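Colleague: Sequence first, then the predicted structure, then my questions.
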Amino acid sequence: MANGKSMTVGEMVGLFLKDDAPVRVDAFDGSHFGAADAALKVRITSPNCMYQLLAHPNEIGIVRAYVLGDFDVEGIDYADPYPAMRAMVSMAKYVKPVTPVSMARVTAGILSHGFRRPPVPATEGPSKFARIKEGLLPHTEKADSETVSFHYDMSNEFYADFLGPSMTYTCAVFENEDMSLEDAQANKLRLILDKLGLQPGQRLLDIGCGWGSMVIAAARRGVRALGVTLSKEQAAYANEWIEREGLADLAEVRVQDYREVPERDFDGISSIGMMEHVGVKNYRSYFEEMFKLLKPMGRLLNHQITISHDKPDGKPGTDEFLDRYIFPDGDLGAPGFIESCIHDAGFNVVHQENLRQHYALTLHHWNHNLSEHWEDAVRQVGFERAKVWGLYMAACALNFELDGIQIHQFLAVRPDRAGHPDGKWYPLRPWWKA
């Protein structure tokens, strides 16, 4: 309460932002905060925004308000909200410390208008607790199948709208910032295959193969490639692509859990953007499974998003927005921990590199593509989900730029303990073109 009256939204904002903050907030109750000519203009269009933030004073509250249109930014491109997000991040130095008094005043101001349970976007998935209550224990085969379907089995056409012709949903590798996305994705596949060093006739297993771009690239080199995915949509697309390319004698994609692959003695394994779904507590057993699938002197290339720093409580994981809207049960580990798990599974780790800047560039391309194909994306998955994907990709680009997350490639070899005095092991130094 202020002067015996309910607080306006503008007054509430003033409790948390300094007066000279370069932002204009216009609220549904006719109140304002900040100068009218501020470059960043925010609109709070409905009381539901305040109730969302009261119920969840964290990222879920603001995401719900944004997705439902109760919170908006003037001039924002829903397919590419990166500029608005970058502007809001720059506001951090103008934020006042949150105190029990300020929180109590805001709570009282909101509740003076009565209690209201705010709506939940249709695109939001159940919480981790709710999934467990339904028997979906994280990273069991049943749960993995459900969560992969939640993310990938929407519309292949929707993914094509922002991934482009390569249908490659992982970090590209750029020779320079002017390189096209398609060339950078082809460069990434080339780099991985060169690191694995596979020759025509040798066998590759691609775990979490997506829409088949790695399997196709390997088969074009004469490598016999098997891809596995838990997404029926992806597998159907990949096998149709293999048929169009005339590569059915060399390539196959199955709907199959990596733990159920019956074959052994692969010459190489690629795991590209798969580990985010595995669960940090399962890393050691995952790499032990890879060890069993490879023949002696076979190579593993693991390409995955990592966290820049171990979490203070030692418990890796992902944030609530990603868990409910994007990657249920997603999990990220730090690069040092991942390398230790590969090593402890019996591998020799021979090379690792951080491609953080490359993923930020990749995401900027995806946001741009989504903007270019926005109307079709909305037709494919609906306005809410398309809006969520624009937010998700822009937020990830910003997080890579701020070094909150990174992406690493680890190259490892299953050693042959017999030794090789004739030098037939692997070259003394990296053998691939950077």
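Modeller: Done, it's in.
Colleague: From here on, just use CA atoms for contacts and neighbour counts.
Modeller: Will do.
Colleague: What are the boundaries of the helices in the stretch 1-150 of the chain?
Modeller: Secondary structure of the stretch 1-150 of the chain (DSSP state H, counting those that start in this stretch): helices at 9-14, 47-55, 59-67, 82-89, 100-111, 128-133, 141-152.
Colleague: As TSV, those helices with mean neighbour count would be great.
Modeller: Below are the helices of the stretch 1-150 of the chain laid out as TSV (neighbours: other C-alpha atoms under 10 Å):
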stretch	mean neighbour count
helix 9-14	19
helix 47-55	21
helix 59-67	21
helix 82-89	16
helix 100-111	16
helix 128-133	13
helix 141-152	18
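Colleague: then this one, side by side with the first:
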Amino acid sequence: MAPTDMVGALRRRYDSFFASRRPVPFAVIDTAGGEHHFGPGAPEFTIVVRDPRGARALAGLDQFAVVVAYLQGWLDVDGDLAAALRIREFFTDRHPMARYSGLFTGLLRGRREDDRRAISHHYDAESEFFLTFLDTRHRCYTEGVFLADDERLEDAMTRKMDMALEAIEVKPGDRVLEVGGGWGAFAEHAARRGVEVTTTTLSRESERYLTGLFEREGLDVRVVRQHIFGFRDERRYDAIVNMGVTEHLPDYRRTLRTYAELLKPGGHVYLDALAMRRKHVASAFMKRYIYPGRSAPLLLHQYLRQVARSPFELCSIADDRHNYYLTCREWARRLDAARDDITQRWGEAMYRQFQIFLWGSAAGFDTGLVQAYRWVLRLP
């Protein structure tokens, strides 16, 4: 493809896309070394074309094709990657099969099996990979709660753990069920305060990591690899905690019914989740590479409608969007700082995939494309 074809397509799109938006200047360097500027002022980022296939992806103005070209190394971005991802809608994302395929596979496999496969796709990567960018104190894979934009991630995560414990009003000896154990952030924090925790997971790698962690630390935490919809216990729990798993449980009615069956009357449920205004608008990249299957952002209005039809009371709700932006930004920075180690151990493609995921998530929260909430329910 001639550079003029790529540049012409980009200029036409630039003129139409920024006709009613604040222009974002950027540059493109073609395979021959020619530099092309778009918009007024100094470029905020520069797209470097390393391969003719990258030029074809840019000329096609297809968001998924551009991301794949970046993952393959056919394109690079110099400068502010987050700035590039803030204008991701410059490229169209018309891949309905990638977005909705999870609905069909869920029907074919069954809900629990589809959820197991989707969770395993993301979380069965080596735990050591995630630990390259998570906070070093709790290893928490959801948002922290910050008092200032420059506060350490570790302190924001400790505050979140303390707030969750305070919200569910438990004391030493009380029993808590955690939905989604991750890398043990909440379970360890609660167990060190005398709370009896049962934590569930669908990931074999998470089960392995959690079992080893609690054995080494001598903490009385029960790890169960089972879907929450199939989990039963002889005794009800004093509280339930769900940090970032509501996105993987889009059947809100059934989820709330399950909580009611497992919780003692008077017990609380702490939850947090990322959210969007429409359910199936995750990008083709997210559905193909990050969270396949039926996972979907929280739809707060739909969730609250089901709460109103359930026995639960809504005790509180808080906007966590800025907290999630700060968290993802710090995760992305730590990922970039560990690039050499990551590429050596897991490959360049893995690094680029999570670089797009984390910086893209930060940009989404920053621009308001994605929201986040934390809330507390009580069973009367």
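Modeller: Thanks, I have it. Since we're looking at a predicted model, the values are computed, not measured.
Colleague: if we compare the helices of the stretch 1-150 of structure 1, which one ends up closest to Ala219 of structure 1?
Modeller: Closest approach to Ala219 of structure 1 among the helices of the stretch 1-150 of structure 1 (C-alpha to C-alpha): helix 141-152, 23.9 Å.
Colleague: now the next helix or strand after that closest one: which residue numbers in structure 2?
Modeller: Reading on from helix 141-152 of structure 1 to the C-terminus, the next helix or strand found by DSSP states H and E is helix 156-163. Mapping helix 156-163 of structure 1 onto structure 2 (TM-score structural alignment) gives residues 127-134.
Colleague: repeat for stretch 352-362 of structure 1
Modeller: The aligned range for stretch 352-362 of structure 1 is 317-327, by TM-score structural alignment.
Colleague: Could you export the helices of the stretch 1-150 of structure 1 as a markdown table, including distance to Ser180 of structure 1?
Modeller: Shown next, in a markdown table, are the helices of the stretch 1-150 of structure 1 (distance: least, C-alpha to C-alpha, whole Å):
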| stretch | distance to Ser180 of structure 1 |
| --- | --- |
| helix 9-14 | 42 |
| helix 47-55 | 40 |
| helix 59-67 | 31 |
| helix 82-89 | 20 |
| helix 100-111 | 48 |
| helix 128-133 | 38 |
| helix 141-152 | 25 |
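Colleague: Quick one: closest of the ones you listed to Met179 of structure 1.
Modeller: Per C-alpha to C-alpha, nearest to Met179 of structure 1 of these: helix 82-89, 20.5 Å.
Colleague: ok, back up a step: okay, buried residues for the match of stretch 352-362 of structure 1 please.
Modeller: Within stretch 317-327 of structure 2, the residues scored as buried using 16 or more other C-alpha atoms under 10 Å are Asp320, Arg321, His322, Asn323, Tyr324, Tyr325, Leu326, Thr327.
Colleague: mean deviation of the longest helix along structure 2 from structure 1?
Modeller: In structure 2, taking DSSP state H as the definition, the longest helix is helix 348-367. Helix 348-367 of structure 2: mean distance to aligned residues in structure 1 after superposition is 0.8 Å, counting by mean C-alpha distance after the TM-score superposition for structure 1.
Colleague: angle of that helix against helix 63-71?
Modeller: 130 degrees (axes from the mean of the first three to the mean of the last three C-alpha atoms, to 10 degrees).
Colleague: Residues contacting helix 348-367 of structure 2, please?
Modeller: Helix 348-367 of structure 2 is contacted by residues 70-72, 81-83, 85-86, 286, 289-290, 321-322, 324-329, 331-332, 335-336, 339, 342-343, 370-371 when judged by C-alpha atoms under 8 Å, 6 or more residues apart in numbering.
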